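Asker: return a 3D structure for these sequence lines:
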Amino acid sequence: MKTPHFLIPQEAFQKRIPLIFEKAFFVPDRFDREAFAFPGWSHPSLFGNDHPLHVEYCSGNGAWIAEKAKQNPSVNWLAVEQKIGRGKQIFNKIHKEGLQNLIVLIGEGEESTRAFFPDGSLTEVYVNFPDPWPKRRHAKNRIVNPRFVKEMLRVLKTGGKITLVTDDIPYSEEMISTVGAFKEFVSIYPEPYYDKNPEDYGGSYFHSLWVSKGKEIRLHSFQKRT
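Answerer: Okay, here's the model as predicted:
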């Protein structure tokens, strides 16, 4: 399969209009909602079916989610990545490997979630190795925060899961505290509320990097109560 040329027209940037093209969905910052009618994830321009939708935020180069898409063809997978260069890497993987059940959304995750994910529309959510922003003054930039968790509570179906993976122990503790503050979520793992160094979760650039450096990998998974 020939990989389509990756090109986002300047008009999408200039007019702040989202754009759907060739298994990619570009969402500019502060986009004009009045100028764009989202067709829905089951539309032929996107997945074209109503299979369960799983989303990975901060997908990087897409190695983890591309492998999951190959292993689970009856699930729709959405990679959310803000950086255009990394989004292009995912786009290329989709077409080179013929992954019809994977789409990349290039844009800011929280704004895109509010705009395009109806209540109870997701079955599973993943955040793998998010930037821990270790300096205190930068902590506000962490993706796993009360506002994000509240939004995940809205978009997940009853019984749906959110899985968080990190090598940063302070961030792990903060994840447990932040999600645990919502009584609607229950940890799948008993205290201390994580699985250490999971072997069958799937690989990625950061997973390989931190394992090679001897770091402990912590996997947290929380389910929305029935």
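Asker: for the rest of this, base every contact and every neighbour count on C-alpha atoms.
Answerer: Fine.
Asker: do a quick rundown of the strands in this structure.
Answerer: 19-21, 24-26, 53-57, 76-81, 102-106, 122-128, 156-166, 185-187, 195-196, 218-224 (DSSP state E).
Asker: so can I have a markdown table of these showing distance to residue 96 and mean neighbour count?
Answerer: A markdown table is the format used below for these (distance: least, CA to CA, whole Å; neighbours: other CA atoms under 10 Å):
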| stretch | distance to residue 96 | mean neighbour count |
| --- | --- | --- |
| strand 19-21 | 16 | 16 |
| strand 24-26 | 14 | 23 |
| strand 53-57 | 20 | 22 |
| strand 76-81 | 16 | 26 |
| strand 102-106 | 12 | 27 |
| strand 122-128 | 23 | 21 |
| strand 156-166 | 27 | 21 |
| strand 185-187 | 37 | 20 |
| strand 195-196 | 33 | 14 |
| strand 218-224 | 30 | 21 |
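Asker: of those strands, which approaches residue 43 most closely?
Answerer: Residue 43 sits nearest to strand 19-21 of all the strands of the chain, at 11.1 Å, using CA to CA.
Asker: can you name every helix or strand that that closest one contacts?
Answerer: If contacts are counted by 3 or more CA pairs under 8 Å, 6 or more residues apart in numbering; DSSP states H and E, strand 19-21 sits against strand 24-26.
Asker: contacts for the strand it packs on, please.
Answerer: Residues outside strand 24-26 that contact it (CA atoms under 8 Å, 6 or more residues apart in numbering) are 8, 18, 19, 20, 91, 103, 104, 105, 106, 107.
Asker: that older thread, the strands of the chain: which one's closest to residue 139?
Answerer: Of those, nearest to residue 139 by CA to CA is strand 156-166, at 15.2 Å.
Asker: just checking, what packs against the closest one?
Answerer: By 3+ CA pairs under 8 Å, 6+ apart, strand 156-166 packs against strand 122-128, strand 218-224.
Asker: at 10 Å instead, please
Answerer: On a contact count with 3 or more CA pairs under 10 Å, 6 or more residues apart in numbering; DSSP states H and E, strand 156-166 meets strand 53-57, strand 122-128, helix 146-155, helix 169-180, strand 185-187, helix 205-212, strand 218-224.
Asker: the structure of the following sequence is requested for comparison with the preceding one:
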Amino acid sequence: MKPAQRPLTLAQQIQPPPATGQGSVENGTVRVRQHVNPLARRWSQPLQLPHEWYSQAFQDPSLPLVVDVGVAKGRFLAKLAASDASRNFLGLEIREPLVHQANRAAASAGRGNLFYLACNANVSLAAVLADAPIGALREVYVQFCDPWFKKRHAKRRIVNPPLVEEIFKALKHAAAGGESYKRKVFIQSDVIEVAIEMRSFFDGHGGFQRLGDSNGLECDMEGWLVENPIGVPTEREIAVFNKGGSVYRALYTLKEHGKESAHCE
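Answerer: As a prediction, the model looks like this:
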């Protein structure tokens, strides 16, 4: 006799699990590919979500929102959500089974301020945030994204000018009532080439101000932040430091009209 299928969880009702994702519906783990091509046809269309999904995903939708792009298993964001009940945390990840497992763990822990979505942020960020309350979005993190080392694959990197523009528009819309300085973007990578590229896109956009020494944040000779301003390291960050590696970080706010950037060099 075929075992009865478990009813879908709230997270699975908002975003059904993939048909081929063993481990997404049931408890346990599932092996997933480390690399997923974000340019594949299935990821080329914006994510379709149920109406008012945001108010269903979070216990208190009115709380300030933090979005983390590329969360992998979501453990970093889970630590933040556990330590800070004053904000909502939304994790975006392209590997669907990891997302459903992360949502299962969040539900088991009773985290009403934590939710994950499977999507390609490059094409779905605006759609994801469309149902969030106006002014809710406060911070966006992009950390240790896939470096795609081969030259022909560089176009698959998640941080590019269109994504930077989407982040800017989302934060600008959220800051329409003022307090632009409270809208922040944090980027970091252990691959210097990727870090330099990400920083160049945000520096060259014109709508962001990179924070540094003049803002009370210590920078090294190349202008990278010495300390993680979030205060909670990711699993990748811990692994890099355990191997004696380096991490390259930058923190931005929206640039206030008429003011020049005061970042460190």
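Asker: hang on, the earlier thing: mind putting the strands of the first structure into a markdown table with distance to residue 177 of the first structure?
Answerer: Formatted as a markdown table, the strands of the first structure follow (distance: least, CA to CA, whole Å):
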| stretch | distance to residue 177 of the first structure |
| --- | --- |
| strand 19-21 | 37 |
| strand 24-26 | 33 |
| strand 53-57 | 20 |
| strand 76-81 | 24 |
| strand 102-106 | 29 |
| strand 122-128 | 16 |
| strand 156-166 | 13 |
| strand 185-187 | 11 |
| strand 195-196 | 16 |
| strand 218-224 | 11 |
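Asker: what's the closest of those strands to residue 38 of the first structure?
Answerer: It is, among these and with distance given as CA to CA, strand 19-21, at 9.4 Å.
Asker: now that closest one: which residue numbers in the second structure?
Answerer: Counting by TM-score structural alignment, strand 19-21 of the first structure pairs with no residue of the second structure.
Asker: what do you get for stretch 83-99 of the first structure?
Answerer: So stretch 83-99 of the first structure sits over residues 95-111 in the second structure, by TM-score structural alignment.
Asker: show me what counts as buried in that stretch.
Answerer: Buried residues in stretch 95-111 of the second structure, counted by 16 or more other CA atoms under 10 Å: 95-107, 111.
Asker: what's the closest of these to residue 85 of the second structure?
Answerer: Taking those together and measuring to residue 85 of the second structure by CA to CA, the closest member is residue 111, at 8.8 Å.
Asker: what residues does the closest one make contact with?
Answerer: 58, 59, 78, 81, 82, 85, 88, 89, 103, 105 (CA atoms under 10 Å, 6 or more residues apart in numbering).
Asker: which one among the residues you listed gets closest to residue 126 of the second structure?
Answerer: For these, the nearest to residue 126 of the second structure is residue 89 (16.4 Å; CA to CA).
Asker: circling back to that earlier point, among the helices and strands packed on strand 156-166 of the first structure, which is nearest residue 111 of the first structure?
Answerer: For residue 111 of the first structure, the closest of these is helix 146-155, at 10.4 Å, according to CA to CA.
Asker: so where is that closest one in the second structure?
Answerer: Taking TM-score structural alignment, helix 146-155 of the first structure hits residues 161-170 over in the second structure.
Asker: what stretch of the second structure does stretch 58-68 of the first structure fall on?
Answerer: The aligned range for stretch 58-68 of the first structure is 70-80, by TM-score structural alignment.
Asker: identify whichever of the helices and strands packed on strand 156-166 of the first structure lies nearest to residue 198 of the first structure.
Answerer: Nearest of those (CA to CA): strand 218-224, 7.1 Å.
Asker: how big is the offset of the closest one relative to the second structure?
Answerer: Compared with the second structure after fitting, strand 218-224 of the first structure has a mean deviation of 1.0 Å; criterion: mean CA distance after the TM-score superposition for the first structure.
Asker: name the helices or strands packed onto that strand?
Answerer: The helices and strands touching strand 218-224 of the first structure, judged by 3+ CA pairs under 10 Å, 6+ apart, are strand 122-128, helix 146-155, strand 156-166, helix 169-180, strand 185-187, strand 195-196.
Asker: quick revisit: quick check, distance from the match of stretch 83-99 of the first structure to the centre of its chain.
Answerer: Stretch 95-111 of the second structure sits 15 Å away from the centroid of its parent chain (CA atoms, centre = their mean, to the nearest Å).
Asker: residue 137 of the first structure is nearest to which of the strands of the first structure?
Answerer: Of the strands of the first structure, nearest to residue 137 of the first structure by CA to CA is strand 156-166, at 20.1 Å.
Asker: contact partners for residue 203 of the first structure?
Answerer: If you count contacts by CA under 10 Å, 6+ apart, then residue 203 of the first structure has 63, 64, 65, 67, 68 around it.
Asker: inside helices: which ones of those?
Answerer: 63, 64, 65, 67, 68 (DSSP state H).
Asker: and the third one, how many neighbours?
Answerer: Residues within reach of residue 65 of the first structure, counting by other CA atoms under 10 Å, total 24.
Asker: how close does it get to residue 12 of the first structure?
Answerer: For residue 65 of the first structure, the distance to residue 12 of the first structure equals 26 Å [CA to CA, to the nearest Å].
Asker: again, but for the last one
Answerer: For residue 68 of the first structure, the distance to residue 12 of the first structure (CA to CA) stands at 30 Å.
Asker: for the fourth one, same thing?
Answerer: Taking CA to CA as the measure, residue 67 of the first structure and residue 12 of the first structure are separated by 30 Å.
Asker: which one of the strands of the first structure lies closest to residue 146 of the first structure?
Answerer: strand 185-187 (12.5 Å).
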